[in-house]
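**Student:** whatever this is, show me its structure:
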Amino acid sequence: MYLAIVFQFLLYFGIIALTAYWLFSLRDNIEKYFQNKVVWITGASSGIGRELAKQLARISPSTCLVLSARREEELHKLANELQLDSDHCLVLPLDLELQQDCFKSKFDLVIERFGRIDVLINNAGISQRSLIRDTLYNVDSRLMNINFLGTVTLSKTVLQHFIELQKGHFVVVTSAAGYIGTALRSSYAASKHALHGFFNSLRLEHACDNIDVTIVCPGYVRTEISQHAFEGSGLLHGKMDPKTDKGTDPSKCAYDILRGVANREHEIYVGYLGSVVIYLQRFVPRLFYRILLRSKTD
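**Tutor:** Down below sits the predicted model:
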C-alpha cells in the first residue's frame, strides 16, 4: 500500500513537472541563452532563417546577428525592418556553392566585426522536385554541394574557432527528409541524411571541447522552399506544394527551434507532420511505406 502511494505521488509529480517544463521553459530560457551572443544565420533572407533572425531580435535584443544568404538586398531589407544597427548586425552575403577559400574570408569579416562567434545556424539549402530517372547528374551534384558540402565546409571553418574558445554551438536545419527518403526528393533527402551522419559524429568528437550540436528536422513549414526547388533539368520548380502551403507558420517554427537550441537539445522536430512521420518510420516502417506509396507524387 505504501509503495503504491509513493508511486502515485511520483507519477503525479512527474506529470506536473513535465507540464511546467513545456509551459514555462520558453522565452526566459531563450533570452538568457542568447544574451550577448554572436549568432551567424545562413539562409537568412527568407523562410525559417528570416524568422529566426526576427525572433532573436525580438526576444534577445543584446544578440549580435550575422545575416547571410545569396540575396544581399533582402538581407539589408531585413536588417532595416528589425532596426538593427552596425553594433548588432553584419550583413554578409554568402553562397554555399562557392567554397574557393573554404569561407575563410567570410569568417574573418565576422571576427573583425564582433571578435567571436558563439552560435552558427546552418539553415541555408535548396530542395528538389523530380523523379530519379529525370534528374540530371549536375542537379544531384549541386544539391550535395550546396546542402552538404557547403554546410560542412563553413562549419569546419568555424570549428577551430570553437575549439580555441572551448565552447560553441552548431545548429543544423536539415529536414524530416533527413530520416525519410520520399519520392521526388532523392538527392535532397540524401544530402540531409549526410548532414545527420556528419554532425552526429562531430558532436561525439568534440563533446570534450564543450561544443553543442542541435539538429533540427522540420516537417512541412509554410515557406518558399518548393518554389525555389530544383527540377530534374536544373530549372526552378516555381510552384507552391499544397502540403507546404498548409504547413506550420514559420514564426512558430523558428520559436520552437530557438527554444530547443536554448535547452541544448540534440534533435528538434518541428513543423506540420514532422515528428509524426519520423516516429512512424522508426516504429512501423512497413505501414509508413504503404502510406508513402499512396502519396508518392505529393
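**Student:** going forward, measure contacts and count neighbours with C-alpha atoms only.
**Tutor:** Will do.
**Student:** ranges for the strands of the stretch 51-200 of the chain?
**Tutor:** For the stretch 51-200 of the chain, strands defined by DSSP state E, counting those that start in this stretch occupy the ranges 64-68, 89-91, 119-122, 168-173.
**Student:** now those in JSON lines, with distance to Lys106?
**Tutor:** Shown next, in JSON lines, are the strands of the stretch 51-200 of the chain (distance: least, C-alpha to C-alpha, whole Å):
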{"stretch": "strand 64-68", "distance to Lys106": "10"}
{"stretch": "strand 89-91", "distance to Lys106": "11"}
{"stretch": "strand 119-122", "distance to Lys106": "13"}
{"stretch": "strand 168-173", "distance to Lys106": "17"}
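**Student:** most packed of these?
**Tutor:** strand 64-68 (a mean of 26; mean count of other C-alpha atoms under 10 Å).
**Student:** which residue ranges form the helices in this structure?
**Tutor:** Along the chain, counting by DSSP state H, helices occupy 2-24, 27-34, 47-59, 72-81, 104-114, 137-143, 151-165, 186-205, 242-245, 250-262, 274-283, 285-294.
**Student:** from the centroid of this structure, which residue is nearest?
**Tutor:** Val173 (1.8 Å; C-alpha atoms, centre = their mean).
**Student:** one more sequence to fold, the one below, so I can look at both together:
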Amino acid sequence: MDILVNNAGRSQRANWEDIELEVDKEMFDLNVFGVLSLSRVALKYFLEQKSGHIVVTSSLAGVMTVPFSGSYTGAKHAIHGYFNALRLEKMLTNIKVTLLCPGPVFSNFLSESFTAKPGEKFGKPVEASDKRMTAERCSHLCTIAIANELDEAWMALPPLIPLSYIFRYYPLMSSYSMSDLEDFDNAFEKFGKPVGSLSGKVVWITGASSGIGESLAVALAKGGTRLVLSARRVAELNKVKQKCLDSIFPGICIYTYIYIFSELGNNLSDDDILILPMDVVAFEKHQELFQRVIDHFGELDILVNNAGRSQRANWEDIDISVDKDMFDLNVFGVLSLSRIAVRYFMKKKSGHIVVTSSLVGVTATPFPFSASYTGAKYAIHGYFNALRSEKLLGNIKVTLLCPGPVFTNFLAESFTANPGEKFGKPVQPTDNRMSGERCGYLCAVAIANKLDEAWMSLMPYIPLCYTFVYYPNIGSYFMRLMGPNFFLKIRDSNVKMETKTQ
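**Tutor:** Have a look, this model is predicted:
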C-alpha cells in the first residue's frame, strides 16, 4: 500500500447549546477516532516501508468557523491538530500527510448529518439552487492535491475560499464581533480594564487546585471577584481559598498614562469563596453542581473551564483509549458544563464562557509529541469559535486563553501513549517557561477585557506561532531545517523523545 485516504464521515446541523454529549462522542468516534485507529496501523507499516502517504478528508470547517455545526467543526479542527502534529513528528522521514478541505459539495452529506439528538438524521437534501461544487470537480481537485503531495488543499466555490483566507490570515478583518485580539494582550494589561473591574462578579474556575487555575483564582481575588473553586483535591482547594482570602490588590487610577498604586484589601469574606469538589469527567453530576453554585450565590457571571492534562508520546504509539480519555477530560467535560452554563446565560441574557486552551490549539508547531493533546485543543477552538459565531448577536462572550509552557506540575501529570500511565518527569528550572503567577494574571486581564483569544508565553513561542499561523511556508521551511527534537528541547529541556524513522 502506498496511500491511505480517510474519507468516511458525517456533518451536522444543530444549535450549540442543544447538542447532547452522546452526539459529540458519536461524531468523534466516526470522524476522528476511527481515522486515528486506521492511520496508526498504516503509519507503522509506512515506517517499516520507509515511505507512505496519509490523506484525510477534512473540511473548510477545520480551517474557519462554521455556525450550527459545533460537533462537526470541533471534530474537523481536531483532525487538523492530530495530522499537523503527525507531519511535524515525521518531517525527517518520507511520510507525507495531506489534509483535503472541501467546502459545500453536491452529495447526500447534508441529509445524513447528525443533529442535536442521538440517532437522528437531519434529513433535508441539498437543493439544486445551493451554491455547491460538483462532486466530480471536488474529486478531481482532491486527486491533484494527493498527486502533488500537498500539505493542505482547499476547494470550494466563491466566496468561501476568500472568506477562509480572511478568517485564517486576517482575523481582525473577518468580523468586528469575531476579531482575534491576541495582538493586544499586553496593551490591555496597561491601557484596558483592570482586573478590579470584575469586582463582585461570580466566577467559577475548574481545575483550581494548582497551576494556572490557582494563580488565576488569586489574581481574580485580588480584584474582589467572588469565586467558585472546583477540582478533585479538596485539601488543595482549601489552601487556594486561604491564599485568595489573604490576598491584596493594587488599586489603579489612570490619569492619561500615569498609574497610581495603592494597597487595598480585597474585602472578600469566607462566604465569597465556595469550595465545590468535582470530577470534570463525571458528566452526570454537572447539572447538580451548577445548581449548587446558583443556590449559593444566586447567579453566575463567568465560567472558566481550566481543568485538563497534557501529553508526551509518539504519534503512532498512542492507544486509542488514551485519545478518548484525553477528550473526555479536555473536551467533552468542558462541553458538558459549558452547555449548561450557556443555557443559563441565554435566560439571563448575559454571560461569559472562558476556556483554557493552549498555543498548541493555535498551531501544532512548534509543539511535537503531544498529538492527542494537540487534537483536543484544536477541537476546543473549533467548538468555541462555533459558539461565538452562533451567539454574535447576544450578550454571551467567549474567551480562549492560549498559554505556552508554564511552570506547573502539568508535565509530570501528562498522559503518555499508554492507558493509565503518567509521564512523571517534572519541569526543570532550565525550561523556558512563564511563571504560573504571571500567566494567571494575564489570563485575568484577558477575562476582564473580554478578549476573544489571548496568547501568553515567553520568547520565542509567540513569534514562532505567528510565523507558523500567518506565514506557513516560512514556518514549514524552518520546521524542516531544525527538526522536531529542537522544538521539544526549547519547551522541555530535560525531555527527549525517540523520533522513529523506520
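**Student:** reformat the helices of structure 1 into JSON lines and put distance to Ala124 of structure 1 and mean neighbour count next to each item.
**Tutor:** Shown next, in JSON lines, are these (distance: least, C-alpha to C-alpha, whole Å; neighbours: other C-alpha atoms under 10 Å):
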{"stretch": "helix 2-24", "distance to Ala124 of structure 1": "29", "mean neighbour count": "11"}
{"stretch": "helix 27-34", "distance to Ala124 of structure 1": "21", "mean neighbour count": "18"}
{"stretch": "helix 47-59", "distance to Ala124 of structure 1": "8", "mean neighbour count": "21"}
{"stretch": "helix 72-81", "distance to Ala124 of structure 1": "13", "mean neighbour count": "16"}
{"stretch": "helix 104-114", "distance to Ala124 of structure 1": "15", "mean neighbour count": "14"}
{"stretch": "helix 137-143", "distance to Ala124 of structure 1": "12", "mean neighbour count": "17"}
{"stretch": "helix 151-165", "distance to Ala124 of structure 1": "8", "mean neighbour count": "18"}
{"stretch": "helix 186-205", "distance to Ala124 of structure 1": "12", "mean neighbour count": "19"}
{"stretch": "helix 242-245", "distance to Ala124 of structure 1": "18", "mean neighbour count": "15"}
{"stretch": "helix 250-262", "distance to Ala124 of structure 1": "14", "mean neighbour count": "22"}
{"stretch": "helix 274-283", "distance to Ala124 of structure 1": "19", "mean neighbour count": "16"}
{"stretch": "helix 285-294", "distance to Ala124 of structure 1": "27", "mean neighbour count": "13"}
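**Student:** which stretch among the ones you listed comes nearest Ser127 of structure 1?
**Tutor:** helix 186-205 (5.7 Å; C-alpha to C-alpha).
**Student:** could you tell me where the closest one falls in structure 2?
**Tutor:** Helix 186-205 of structure 1 corresponds to residues 371-390 in structure 2, going by TM-score structural alignment.
**Student:** give me the mean distance between that stretch and structure 1.
**Tutor:** Stretch 371-390 of structure 2 differs from its equivalent in structure 1 by a mean of 0.4 Å after superposition (mean C-alpha distance after the TM-score superposition for structure 1).
**Student:** so which of the strands of the stretch 51-200 of structure 1 gets nearest Phe199 of structure 1?
**Tutor:** strand 168-173 (8.1 Å).
**Student:** if we can go back for a sec, for the helices of structure 1, give me CSV that also has distance to Gly178 of structure 1.
**Tutor:** Formatted as CSV, the helices of structure 1 follow (distance: least, C-alpha to C-alpha, whole Å):
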stretch, distance to Gly178 of structure 1
helix 2-24, 26
helix 27-34, 26
helix 47-59, 17
helix 72-81, 28
helix 104-114, 27
helix 137-143, 14
helix 151-165, 14
helix 186-205, 4
helix 242-245, 17
helix 250-262, 16
helix 274-283, 9
helix 285-294, 15
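**Student:** map Ser39 of structure 2 onto structure 1.
**Tutor:** In structure 1, Ser39 of structure 2 lands on no residue (TM-score structural alignment).
**Student:** pull the number of nearby residues for Ser39 of structure 2.
**Tutor:** 20 (other C-alpha atoms under 10 Å).
**Student:** cool, and Leu273 of structure 1?
**Tutor:** 17.
**Student:** list the contacts for it?
**Tutor:** Gly219, Tyr220 (C-alpha atoms under 8 Å, 6 or more residues apart in numbering).
**Student:** likewise for Gly232 of structure 1?
**Tutor:** Gln128, Arg129, Ser130, Leu131, Ile132, Asp134, Thr135, Leu136, Val139.
**Student:** tell me the one of those residues nearest Ala69 of structure 1?
**Tutor:** Of those, the one sitting nearest to Ala69 of structure 1 (C-alpha to C-alpha) turns out to be Gln128, at 18.8 Å.
**Student:** how close does the equivalent of Leu136 of structure 1 over in structure 2 get to Thr416 of structure 2?
**Tutor:** Alignment note (TM-score structural alignment): Leu136 of structure 1 maps to Asp319 of structure 2. When distance is defined by C-alpha to C-alpha, to the nearest Å, Asp319 of structure 2 is 9 Å away from Thr416 of structure 2.
**Student:** residues in structure 1 aligned with stretch 77-90 of structure 2?
**Tutor:** Using TM-score structural alignment, there is no partner range for stretch 77-90 of structure 2 in structure 1.
**Student:** same thing with stretch 300-310 of structure 2?
**Tutor:** Stretch 300-310 of structure 2 maps onto residues 117-127 of structure 1, going by TM-score structural alignment.
**Student:** who has more neighbours out of Asp319 and Thr416 of structure 2?
**Tutor:** Each of Asp319 of structure 2 and Thr416 has its neighbours counted (other C-alpha under 10 Å); Thr416 has more, 23 against 16.
**Student:** I figured that one hits Ala313, correct?
**Tutor:** Yes: proximity of Thr416 of structure 2 to Ala313 meets the contact threshold set by C-alpha atoms under 8 Å, at 5.1 Å.
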